[in-house]
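Enquirer: the amino acid sequence is not available; the structure is as follows:
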């Protein structure tokens, strides 16, 4: 093999150049403190480092959101705790005002004091955060959520939007509490759940002669019976039949709940209805012509909720009604409501019968009132559940209490005290909810801190340079470079003529 001088010099220059490059790389790594000076040094490791840094950025973003969340919840907790304390003060004033020893003028003074406390509550409801946003306004953070109307009532002008923030890859937490979830309204039941539908003149006159306790018993029993009437009406099975599909020439008879309806072929719609109703006591189903001209087959009174099975007497799968042979039933939800309503009525009736009042009660009148309540509710002429019940806003409750104190109306003051208990309870539950969210946020922050440390350790392991190892490698590379240079200097001076001499 021949080695020319030019080839020898080229190989030597390449080796020395490579050594220079290796030394330069080591020096660059030492200068930057990183294992990789540029991604091309190790593409797979560079990709790993980038993924780790992206994960770290996401965790730090979640951490910033958690800090924001805890600051916001702390502000809400402070405002709602102050609200609870003011409500307790209002209740204390109302309890004092309810005392028989308190005169009208003293109650008016307390009404003024409660008015000032209501203004403080409104200020708390319009609390702002550090950025000037209203914290109880839902998403409408630029405008005060509560304002006073022209008639003096305080109205809510925010919305019910709940803002959620991501606190991990898989978890969200609520950032805010809309005003109506904090300063909650309540249901005021005007007649305490007693029956309040129409009564016949006879029942009304008899009821007026009852002692108050007996009157309450009668109306409560009637209300349970009204609920039963409504439940039975809803559980009633009704099958609608289009008259255009009826085959009046078919001698095949209809079979309802295993009973053949005789008379086929049925000449007219009325003949068919008459034939079905002739067997209703046996089948438990009756028929009627609706206002739209269709035939309605339904449970008879007292059989509501029972299954109605339609077939044909010849069992050929086709019946004169053009209905699919099979069973028709109420929904499970309606049947469950029916069973519960029956149980509620039976339990209350049984309790009355076994009470010490049983011998004093005019049971005929009680049953008359109950049956009337049932019939009205069954026909949808009465809606059970205290029709006077209505929703009262948080600040309206306090406003009504102020008015009752100004009028020295002790009955309304007592009602106001009960309603203040409801508001206090609602506020306490909201504080507990915020406390729960704060605990979750604190736990998530601890998890986040540990996760961030793990990410930083992984990044450091993949990216940061081990200086002691790098210095050793640099020394080795420089020694190799010097050796290559020295060797080349010596060998390049050699000549064949030196051996000829």
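Expert: Arrived safely, thanks for sending. Fair warning: this is a prediction, and the values are worked out from it, not measured in the lab.

Enquirer: hey, let's count contacts and neighbours off CA atoms from now on
Expert: OK.

Enquirer: which residues of the stretch 51-200 of the chain fall in strands?
Expert: Along the stretch 51-200 of the chain, the segments classed as strands by DSSP state E, counting those that start in this stretch run 146-148, 154-156, 164-166, 172-174, 186-188.

Enquirer: to residue 455, which of these lies closest?
Expert: Closest to residue 455 of those, according to Cα to Cα: strand 164-166, at 19.1 Å.

Enquirer: any idea how far the closest one is from the middle of the chain?
Expert: Centroid separation between strand 164-166 and its chain, computed with Cα atoms, centre = their mean, to the nearest Å, is 16 Å.

Enquirer: same check, this time on stretch 182-196
Expert: That offset, for stretch 182-196, works out to 23 Å (Cα atoms, centre = their mean).

Enquirer: just stretch 393-408 next, same as before
Expert: With Cα atoms, centre = their mean, you get 31 Å for stretch 393-408.

Enquirer: which outside residues touch that stretch?
Expert: Contact partners of stretch 393-408, identified using Cα atoms under 8 Å, 6 or more residues apart in numbering, comprise 97, 103-104, 107-108, 110-112, 114-115, 118, 153-154, 183-186, 410, 412-413, 416, 419-420, 423.

Enquirer: buried among those residues? Need that as a selection in ChimeraX.
Expert: To isolate the buried subset of these in ChimeraX, counting by 16 or more other Cα atoms under 10 Å, use the following:
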select :97,107,108,110,111,114,115,118,154,183,184,185,186,410,412,413,416,419,420,423
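
Enquirer: go through the contacts of stretch 393-408 and flag which are in helices.
Expert: Secondary structure from DSSP state H places 97, 104, 107-108, 110-112, 114-115, 118, 410, 412-413, 416, 419-420, 423 of the contacts of stretch 393-408 in helices.

Enquirer: hold the first one in mind and look at this next one:
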């Protein structure tokens, strides 16, 4: 068998090169804190990492959507509850005003308070969320939904759009109620009680009529206004219940998203993150192996071919 000195040199150089590459890879892993420095090193693992990161990003977007949805729903809930308190107080005043013992001056005081609360209700109906969007405007979130027209009547200029937002891979959530849903027309009965005529009247017109009736001491119209307040209270109660349900769904979905995020990030960490202790141990072994190869090469380089041939 013929043995060339060049073969020994080539083999030694190749071994040192392999060890140096391995050492450099480990050092790069330690610097990055990742198992993969270049995707080409482990294409399958790199592909899995990209897929999981995409899933994590999607859950992050769901979480952001949930935060925004909860903020808006909480704003709606606050408006609805405050409106309920106002309607309750207005009804109390209307019942008080219907007492025959109250004279015109007493009724005027009650009517003035009702007028003030009607203005508060208008302000609530034009409430905004944390993003400065009108809560009850439908899709026209930048336009005040309840406005006074040329006749001084308050009209709704929003639309009936209802939004749903994706808060999970297979879960949507109600995001809003229109102005009509909450502060829309009330049913008014007029004419002969035996053959009543039904018509629609806005909440704010109803409150104005109630105030006028109290000032005039017209008990029939006061009673009609109290009935319309009951309609409004029923509508507010329904909407509060609906918003409460949506908030409950949002809270439950938040827990689902957070748990999914934890699981995905745990899987990602197992695939991607470097075990520093294990990597340092490998680096030390590679350094020792490289040093041994270098010493061996140094010895080989000082020998001749005849030193290897028996």
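Expert: Nice, thanks for sending it over. Predicted model only: the values in this text are computed from it and were never measured.

Enquirer: my guess is residue 158 of the first structure contacts residue 139. True?
Expert: Yes. Look at residue 158 of the first structure against residue 139 with Cα atoms under 8 Å: they come within range, at 7.4 Å.

Enquirer: more crowded one of the two?
Expert: When residue 158 of the first structure and residue 139 are compared for neighbours, residue 158 comes out ahead with 21 against 18, by other Cα atoms under 10 Å.

Enquirer: for that one, give me its contacts.
Expert: Contacts of residue 158 of the first structure by Cα under 8 Å, 6+ apart are 136, 137, 138, 139, 140, 141, 143, 144, 145, 146, 178, 179.

Enquirer: I'd like the next helix or strand past the helix or strand in which residue 202 of the first structure is found.
Expert: Using DSSP states H and E, residue 202 of the first structure sits within helix 201-208. On the C-terminal side of helix 201-208 of the first structure, the nearest following helix or strand under DSSP H and E is helix 212-235.

Enquirer: circling back: I'd like the strands of the stretch 51-200 of the first structure laid out as TSV, including distance to residue 388 of the first structure.
Expert: TSV is the format used below for those (distance: least, Cα to Cα, whole Å):
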stretch	distance to residue 388 of the first structure
strand 146-148	26
strand 154-156	22
strand 164-166	38
strand 172-174	36
strand 186-188	8
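
Enquirer: quick one: which of these is nearest residue 14 of the first structure?
Expert: Proximity to residue 14 of the first structure (Cα to Cα) singles out strand 164-166 among the strands of the stretch 51-200 of the first structure, at 56.5 Å.

Enquirer: ok, average deviation of that closest one from the second structure?
Expert: In the superposition with the second structure, the average deviation recorded for strand 164-166 of the first structure is 1.3 Å (mean Cα distance after the TM-score superposition for the first structure).

Enquirer: and that strand, which stretch of the second structure?
Expert: Residues 164-166 of the second structure are where strand 164-166 of the first structure lands when matched by TM-score structural alignment.

Enquirer: quick one, what contacts the spatially closest residue to residue 156 of the second structure that is not a sequence neighbour?
Expert: Nearest-residue entry for residue 156 of the second structure: residue 146, 4.7 Å, with adjacent residues in sequence omitted and distances by Cα to Cα, 6 or more residues apart in numbering. Neighbouring residues of residue 146 of the second structure by Cα under 8 Å, 6+ apart: 122, 125, 126, 154, 155, 156, 157, 158.

Enquirer: closest to residue 1 of the first structure out of the contacts of residue 158 of the first structure?
Expert: So of these, ranked by how close each gets to residue 1 of the first structure (Cα to Cα), first place is residue 139, at 85.9 Å.

Enquirer: the closest residue in space to that closest one that isn't next to it in sequence: neighbour count?
Expert: Nearest residue to residue 139 of the first structure in three dimensions, chain neighbours excluded: residue 161, at 5.7 Å (Cα to Cα, 6+ apart). Counted with other Cα under 10 Å, the neighbours of residue 161 of the first structure add up to 14.

Enquirer: you'd agree residue 161 of the first structure is up against residue 135?
Expert: No. Assessed by Cα under 8 Å, residue 161 of the first structure is found out of contact with residue 135, at 11.7 Å.

Enquirer: overlap in contacts of the two?
Expert: residue 178.

Enquirer: what are the boundaries of the helices in the stretch 201-310 of the second structure?
Expert: Secondary structure of the stretch 201-310 of the second structure (DSSP state H, counting those that start in this stretch): helices at 203-216, 219-272, 276-301.

Enquirer: what do you get for the stretch 1-150 of the second structure?
Expert: With DSSP H, counting those that start in this stretch as the criterion, the stretch 1-150 of the second structure has helices spanning 5-32, 43-97, 104-125.

Enquirer: what are the buried residues along stretch 391-408 of the first structure?
Expert: 392-408.

Enquirer: so it matches what in the second structure?
Expert: Going by TM-score structural alignment, stretch 391-408 of the first structure lines up with residues 200-217 of the second structure.

Enquirer: try stretch 484-495 of the first structure
Expert: Going by TM-score structural alignment: stretch 484-495 of the first structure matches residues 293-304.

Enquirer: now tell me what touches the matching stretch from outside.
Expert: By Cα under 8 Å, 6+ apart, the list of residues contacting stretch 293-304 of the second structure reads 5, 8, 9, 12, 13, 15, 16.

Enquirer: what about the residue nearest to the first one when sequence neighbours are not counted, how many neighbours?
Expert: Think residue 5 of the second structure. The spatially closest residue to residue 5 of the second structure, leaving aside those adjacent along the chain, is residue 305, at 5.5 Å (Cα to Cα, 6+ apart). Neighbour count for residue 305 of the second structure, taken as other Cα under 10 Å: 12.
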